[in-house]
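> sharing a model that was predicted from the sequence below.
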Amino acid sequence: MRYYLRLRLHLLLRLLRELGWWRLLLLSTMLLLVLGRALLLAAASQQLVWLVPLGMGALVLSLHRHRADIGFLQLSAPLFRRWLAVEYALLSLPVVLVLLGRSRVLAALLVPIVAAAAAWAPAVNASAARKPARSLFRSVAFEWVSVGRRWWLGAGWLLLLAVAVATRTTATGPALAVVSWLFLLL
């Protein structure tokens, strides 16, 4: 287990080097704020608190099914599913602590059990994971990097931003600027 946790730490450090610490900090802060607010709202309600174990289970299951190291773990450790169950239960501890702080004991006990159960789910086929699903929108439309490749997109964005600012007193001008920007990108 110690070697596995060391491997996970090296993977996290590699991601930190590749993404950069400031991007990772910005993205994780925004994600934690949104998820934390949703968790606090759900924990305050008698009925919504039962969505927390389901949501945590769905999140862990989604992350587990798309892991790239399942084949490696099968070869290196025959009892790897127990390790994954412990890892997933430990990752769910902040949610458990929030639920215990709101006196939701049964839901708090259910969260690590559901998270650990995701370790026994099968992984997605490698061939199915490699084929991306067809999308209605081109991926280039949502890349801010494409502005650097096409200078006229940057100039068009500045022009549309100026139009939106100039017509901000009405709702029509900014709405047309946004729609024009989408058409420009598509």
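Sure thing, it's come through. Numbers count the residues shown, from 1 in each chain.

> alpha carbons only for contacts and neighbour counts from here, please
OK.

> residues in contact with stretch 109-120?
Under the criterion Cα atoms under 8 Å, 6 or more residues apart in numbering, residues 52-54, 56-57, 60-61, 64, 81-82, 84-90, 92-93, 95-96 lie in contact with stretch 109-120.

> ok, second structure coming up, stack it against the first:
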Amino acid sequence: MPLFDLSKIPKQQRIILAVLVGIILIVLVNNRLFKPITSERKELRLKYQNLETELERKRIELKEAQAKTEAERIVSLEERYRHTQKKLEYLKGRLPKEKQIPTLLSQIASQTRLEYNLIKILPEESRLVYKEIPIQIQLKGRYQDLGEYLKGLEESTRLIKIKSLSIKTDPKDPPKLDVVLEIATYIVK
């Protein structure tokens, strides 16, 4: 014996009852199955939006950090450039003009008692910003005078490099030395 006898209920009410049961089932299924999924989906969408916002913020921070690093690098390079320019100006001041080379050597020699046998300017070697001018010098004099001459070259305000030095005793005059010296000086192009 059933709790309700559906055959006794009029057809119109049975339809309404079926519709109501259907609606109740839909509401229950929706509340039990779909609402949690929808709610979870909303939470995931919110998390996704938060992560996108965080990602964009991190991208901006990264760009700012890169810009700051690049700016610091530029400042450092500019400082190095200024320092290099000052150094270049200083070195340019120490480089003789081409016309000054014989005068420079004569000044140094006049301060000592050496005799010049030969001053020969060899072919120049061109560099990026300057020219190297090798000069071969043959001198005659005493050992002490040679030391003063070399000291004069070293203390010169101009850049002079001693490339080679050959010292032999003069067989005709033993206290004197025959000296062959190759130096290099530099001029700005």
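Structure received. In this text, all values refer to a predicted model and were calculated from it rather than measured experimentally.

> so what number do they get for TM-score?
The TM-score (TM-score structural alignment, normalised by the length of the first structure) is 0.21; 53 aligned residues with a Cα RMSD of 3.8 Å.

> would you mind checking the contacts of stretch 109-120 of the first structure for buried ones?
52-54, 56-57, 60-61, 64, 81, 84-89, 92, 95-96 (16 or more other Cα atoms under 10 Å).

> give me the subset of the residues you listed lying in helices.
Judged by DSSP state H, the subset of those located in helices is 52-54, 56-57, 60-61, 64, 81, 84-89, 95-96.

> next structured bit after the lengthiest helix in the second structure?
Counting by DSSP H, the longest helix found in the second structure is helix 35-94. Next along the chain after helix 35-94 of the second structure, taking DSSP states H and E as the criterion, comes helix 100-110.

> where does M30 of the first structure land in three-state SS?
helix (DSSP: H, G, I helix; E, B strand; the rest coil).

> identify the residues contacting it.
Counted by Cα under 8 Å, 6+ apart, M30 of the first structure has zero contacts.

> ok, now E115 of the second structure?
Per Cα under 8 Å, 6+ apart, neighbours of E115 of the second structure: A109, L139, K140, G141.

> do that again at 10 Å, thanks
A109, Q138, L139, K140, G141, R142, D178 (Cα atoms under 10 Å, 6 or more residues apart in numbering).

> what would these look like in a markdown table with secondary structure, neighbour count and distance to K151 of the second structure?
Formatted as a markdown table, these follow (DSSP: H, G, I helix; E, B strand; the rest coil; neighbours: other Cα atoms under 10 Å; distance: Cα to Cα, whole Å):
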| residue | secondary structure | neighbour count | distance to K151 of the second structure |
| --- | --- | --- | --- |
| A109 | helix | 21 | 11 |
| Q138 | strand | 17 | 17 |
| L139 | strand | 20 | 15 |
| K140 | strand | 21 | 16 |
| G141 | strand | 20 | 15 |
| R142 | coil | 20 | 14 |
| D178 | strand | 21 | 18 |
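
> tell me which two of the residues you listed sit farthest apart.
Across the contacts of E115 of the second structure, no pair lies farther apart than A109 and D178, at 14.9 Å, counting by Cα to Cα.

> of all residues in the first structure, which one is nearest the centre?
L31 (7.4 Å; Cα atoms, centre = their mean).

> distance of that residue from L97 of the first structure?
As for L31 of the first structure, its distance to L97 of the first structure is 18 Å (criterion: Cα to Cα, to the nearest Å).

> what's the answer for V105 of the first structure, then?
Taking Cα to Cα, one finds V105 of the first structure at 10 Å from L97 of the first structure.

> one step back: between the contacts of E115 of the second structure, which sits nearest K163 of the second structure?
Nearest member of the contacts of E115 of the second structure to K163 of the second structure, counting by Cα to Cα, is Q138, at 13.8 Å.

> show me the contacts for the closest one.
Contacts for Q138 of the second structure (Cα under 10 Å, 6+ apart) come out as 114-120, 166, 178-182.

> restricted to strands, list these.
In this view, those that belong to strands under DSSP state E are E115, Y116, N117, L118, I119, K120, S166, D178, V179, V180, L181, E182.

> what's around the second one, how many residues?
It refers to Y116 of the second structure. Y116 of the second structure has 14 neighbouring residues, counting by other Cα atoms under 10 Å.

> look up how far L139 of the second structure lies from it.
From Y116 of the second structure to L139 of the second structure the distance is 5 Å (Cα to Cα).

> what's the overlap in contacts for the two?
A109, V179.

> what segments of the first structure are helices?
Counting by DSSP H, the helices of the first structure are 2-19, 21-44, 51-65, 70-76, 80-91, 93-101, 105-117, 126-130, 146-149, 151-166, 172-185.

> good, we can wrap up now.
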